[in-house]
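Colleague: this one's structure only:
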């Protein structure tokens, strides 16, 4: 075990921040220091990780910028020539722990207290507690979320809703817990180490591991994570080094920390074997993060001539490039003896409209049947009401804990297959929907809600990213709509103003004129009309939290 540095923490107030030591400080906005989570030992661990790994993280982000410049010259993603041996040689990842071998239905959601209880009680095999796309990363959301997860691991978590006079507590049998930290591009601005904002990835990862590793082991489980938005296998190497160091620092058994990587960037799908290899002592699966994948596909290839993606509702898992990517995930995972988890069913049960509810259920059924028949070992749902539906489908077609025996050696997925542009149309309705959903979501996010129910779908940041990226891209290219009109600045402003009237009627004058909605409108409009594309809307919106 590495020797932990000994420090005397001194609290003193300054005009702009509160210092805990010469190296650690909080921003002046912080009113609650959450001493039960940010203990001396936890802060020392955070400082150690930041000092050791943050500079490498910043280099990786610079590498992303350099790669984008190559894409802007109309190069395309490809299978790396210098790692061909990894793709072609015979090797497998480390064995999967027993409580992660059957993941046929996973539920996901933010880390608020009631959600954690309901998700763990939902009947799903696993629950991904999310600090990322379905969490608005305010200081209180992130720190209270850590406390909620600690209480859940300790099995002391409870919640009382006075409006409903209803109490919530854990059942005897609960889902296995996984945690998704924020992506590499995000920072925790409220905590400074040596004058630099803390890496949000390290912050979320480290606090959960520090506080729960012993109890998780006592419970017969372990610290299990989902890793988001990896764009290159070197980022997987970074995460592997973070995990290895953390296990040694905390005195954990080597390899006991396990991860599932979300394949939600177009570049990652060309490096699946390399990502698995980099994390081979820790990785237990890959997941098809479909909404972020579409966002990444548009974002990375946005400056290619003739590259236009139709209305987002027309881009589904049956679109050739999406079908190819999901099947390639299955093939590479099963070759390396890890699980291939399918994508999200974002539908919410529609209680007051049986006909529309049945249509939604039929969509979910078709999606999940396609996944399990293709060879996926599990799937995602966003609402507890869909757990049993998905469970029944996987139970029918997957009698064993998983189907790693389905190797899909019949497939030969090419670079061309992964890049094929989906066919379809761009319509006024599609533009309006993107504007409407984007503004509603950003307003909810600014209010502290990362998972926002819109039009009977549970939306997270990935959906808003697709919405604003498509409108920006269509406007940049002045695309032709299906009715022959050109989508130029004049038409955008006309539709934008018209859709604001719709939003005002939907939410009412008071809500529409609130700070959150007015900021959301401003943010969305700026993102669309700026000539330079902004990589992530959440980095801009974070300034408003």
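Modeller: Structure's in. What do you need? Since this is a predicted model, take the numbers as computed values, not measurements. Numbers count the residues shown, from 1 in each chain.

Colleague: every contact and neighbour count from this point should use C-alpha atoms.
Modeller: OK.

Colleague: wasn't residue 231 part of a helix?
Modeller: No - going by DSSP: H, G, I helix; E, B strand; the rest coil, the assignment for residue 231 is coil, not a helix.

Colleague: who touches it in this structure?
Modeller: Counting by C-alpha atoms under 8 Å, 6 or more residues apart in numbering, residue 231 touches 64, 265, 266, 267, 268.

Colleague: make a markdown table out of these and add secondary structure, distance to residue 162 and neighbour count.
Modeller: Rendered in a markdown table, the data for the contacts of residue 231 read as follows (DSSP: H, G, I helix; E, B strand; the rest coil; distance: C-alpha to C-alpha, whole Å; neighbours: other C-alpha atoms under 10 Å):
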| residue | secondary structure | distance to residue 162 | neighbour count |
| --- | --- | --- | --- |
| 64 | helix | 48 | 13 |
| 265 | coil | 42 | 25 |
| 266 | coil | 46 | 27 |
| 267 | coil | 48 | 23 |
| 268 | helix | 46 | 22 |
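
Colleague: another one to put next to it:
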């Protein structure tokens, strides 16, 4: 999950369709053509994309097929486990490559989408790192994809600026970057292996969205970032196996070769946000050992992955989302095993996201929310994490104060956590809890409101004082499906969880929301209700919410 808090996360200024002459590159078609597109995708960039796609696409499809086979095994009652064929990697004595100076101290990181105002605020925020999110916080309309790349180019170049619209005749506020030395270190998150970029077709196939994101960013920015000794750096999402990590190694080495960069110049952090990946953390580090600098506890996507992995397991149904906290045994085991694994290999062990946003109208509620953030960050630093994520700039001093007090050095690699003993069953055991009517209704509302915003081009949405993105919407959506399909479930008041309950909540939601004109994507509420209804009633749980929704973009 990732989001710098904002009430509306679309790009304030995006390209508009105009005829743009582009010299054809054999094998590739790009449509539609937008203003500025030819500068972002010149012949050299197109040639890189063609070469990269042809090198990687066959293995990407093989890896996606392997995911489907593995899920079929889980659906038949199978459970993930540590691999026997890679035991030598887990027991071997090896470490990752040295970590660059710019990434030695990552005690507080902030994340968010790539519109200019958000990028400026995040880089100026006082966080050590800003993760510019081209995945879960971005609705990948073609305009957003191109505008995000242009924003990153401007940011790396140092001339990114933004002026808010005028209000009541008064000039809008102007935003500009601080000097480079005062900025957060930029790390870019490309899309995961499962997502296509349908607007770029190579040999009749869509290119992988993540390859497009990483290659275009490196093409324009790698040299400048090298000169600054700041990258390029990437956050890699949603890996499920060491083979998928090795595929990123192949792709990034290919990009480096095509651009004339030193091998290993592109450094990466991997999000451990799928249940299968937690059983292969040593192997993932090993596959990327020449360029990886750490792993991150992507807690929200990890919970979603647990739900998806065990979608057919009636004995592993989780309670409502608010009760699934990092203190639950299966999540505690996940985070502590990650710390132990990373520190043994000389890599950072990054903590997870605090999704709270300020509650300015209610000081008491705001203080309660901040208390939860403090407790969460204290848990992380005491466990041995080397840094943490926040969703809003106001949380940076809160998290930083806790890490400064308990982590005086740049990181905690010396905390080896030899006391941690995690077995397979520790990682797959569900937590107890209930499903309340309020929890069921909240899942429906979050899913509908997020989907509506996403279909309208906004990738992150503040809902009930939390920043929601694709990861949290996925939790809500997959829980609804599992509660309806994996055995007979009831709310804590005895009401049956069935199609009738879903119908009732969906039918009354528009009235509950009231005037939706001020909501992000308010005009797409009906579309979102229809899509959620279809996905929840389907006999099979869709692998990702954003895949069918992507067909409705542009």
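Modeller: Looks like it came in fine. None of the values given here were measured: they were computed from a predicted structure.

Colleague: re earlier: just send the contacts of residue 231 of structure 1 back as TSV, with distance to residue 276 of structure 1 too.
Modeller: Output for the contacts of residue 231 of structure 1, formatted as TSV (distance: C-alpha to C-alpha, whole Å):
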residue	distance to residue 276 of structure 1
64	20
265	15
266	16
267	14
268	11
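
Colleague: corresponding residue for residue 281 of structure 2 in structure 1?
Modeller: In structure 1, the residue matched to residue 281 of structure 2 (TM-score structural alignment) is residue 272.

Colleague: need the nearest residue in space to that match, chain neighbours excluded.
Modeller: residue 332 (6.8 Å; C-alpha to C-alpha, 6 or more residues apart in numbering).

Colleague: which stretches of the stretch 1-150 of structure 1 form strands?
Modeller: Remark: strands assigned in the stretch 1-150 of structure 1 by DSSP state E, counting those that start in this stretch are 12-13, 17-19, 24-27, 105-110, 126-130.

Colleague: among those strands, which comes closest to residue 435 of structure 1?
Modeller: Of all the strands of the stretch 1-150 of structure 1, the one in closest proximity to residue 435 of structure 1, counting by C-alpha to C-alpha, is strand 105-110 (24.1 Å).

Colleague: matching residues in structure 2 for that closest one?
Modeller: Counting by TM-score structural alignment, strand 105-110 of structure 1 falls onto residues 108-113 of structure 2.

Colleague: give the buried residues for the matching stretch.
Modeller: Buried residues in stretch 108-113 of structure 2, counting neighbours by 16 or more other C-alpha atoms under 10 Å, are found at 108, 109, 110, 111, 112, 113.

Colleague: ok, the residues you listed vs residue 28 of structure 2, which is closest?
Modeller: Closest approach between the buried residues of stretch 108-113 of structure 2 and residue 28 of structure 2, by C-alpha to C-alpha: residue 113, at 27.7 Å.

Colleague: residue 140 is in contact with that closest one, correct?
Modeller: No - the criterion here is C-alpha atoms under 8 Å, and residue 113 of structure 2 misses it with residue 140 at 11.0 Å.

Colleague: now do the shared contacts for the two.
Modeller: Taking C-alpha under 8 Å, 6+ apart as the contact rule, residue 113 of structure 2 and residue 140 both touch residue 134.

Colleague: from residue 52 of structure 1, how far out is the nearest residue to residue 23 of structure 1 once chain neighbours are set aside?
Modeller: Spatial nearest neighbour of residue 23 of structure 1, excluding adjacent residues (C-alpha to C-alpha, 6+ apart): residue 194 at 4.7 Å. From residue 194 of structure 1 across to residue 52 of structure 1, the span is 12 Å (C-alpha to C-alpha, to the nearest Å).

Colleague: check residue 316 of structure 1 too.
Modeller: 41 Å.

Colleague: and those two? Which one has more around it.
Modeller: Neighbour tally, residue 316 of structure 1 and residue 52, criterion other C-alpha atoms under 10 Å: the higher count belongs to residue 316, 16 against 13.

Colleague: alignment lookup: the residue nearest to residue 272 of structure 1 to structure 2.
Modeller: In structure 2, the residue paired with residue 332 of structure 1 according to TM-score structural alignment is residue 341.

Colleague: returning to what we had before: my read is that the match of residue 281 of structure 2 contacts residue 329, right?
Modeller: Yes - Residue 272 of structure 1 is in contact with residue 329 according to C-alpha under 8 Å; the separation is 7.3 Å.

Colleague: run through the residues that contact the spatially most central residue of structure 1.
Modeller: Nearest residue to the geometric centre of structure 1 (C-alpha atoms, centre = their mean): residue 133, 4.7 Å. Listed by C-alpha under 8 Å, 6+ apart, the contact partners of residue 133 of structure 1 are 182, 450, 451, 460, 461, 462.

Colleague: what is the aligned counterpart of it in structure 2?
Modeller: That one, residue 133 of structure 1, aligns with residue 136 by TM-score structural alignment.

Colleague: so who does residue 192 of structure 1 touch?
Modeller: By C-alpha under 8 Å, 6+ apart, the contact list for residue 192 of structure 1 reads 23, 24, 25, 26, 27, 198.

Colleague: and for residue 13 of structure 1?
Modeller: The neighbours of residue 13 of structure 1, taking C-alpha under 8 Å, 6+ apart as the test, are residue 19.

Colleague: number of nearby residues for residue 542 of structure 2?
Modeller: The local packing of residue 542 of structure 2 (other C-alpha under 10 Å) involves 16 other residues.

Colleague: same deal with the one 5 residues further on?
Modeller: Look at residue 547 of structure 2: counted by other C-alpha under 10 Å, it has 13 neighbours.

Colleague: give me the element the residue in structure 2 that residue 202 of structure 1 lines up against is part of.
Modeller: In structure 2, the residue paired with residue 202 of structure 1 according to TM-score structural alignment is residue 211. Using DSSP states H and E, residue 211 of structure 2 maps to helix 209-227.

Colleague: give me the mean distance between that helix and structure 1.
Modeller: Compared with structure 1 after fitting, helix 209-227 of structure 2 has a mean deviation of 0.6 Å; criterion: mean C-alpha distance after the TM-score superposition for structure 1.
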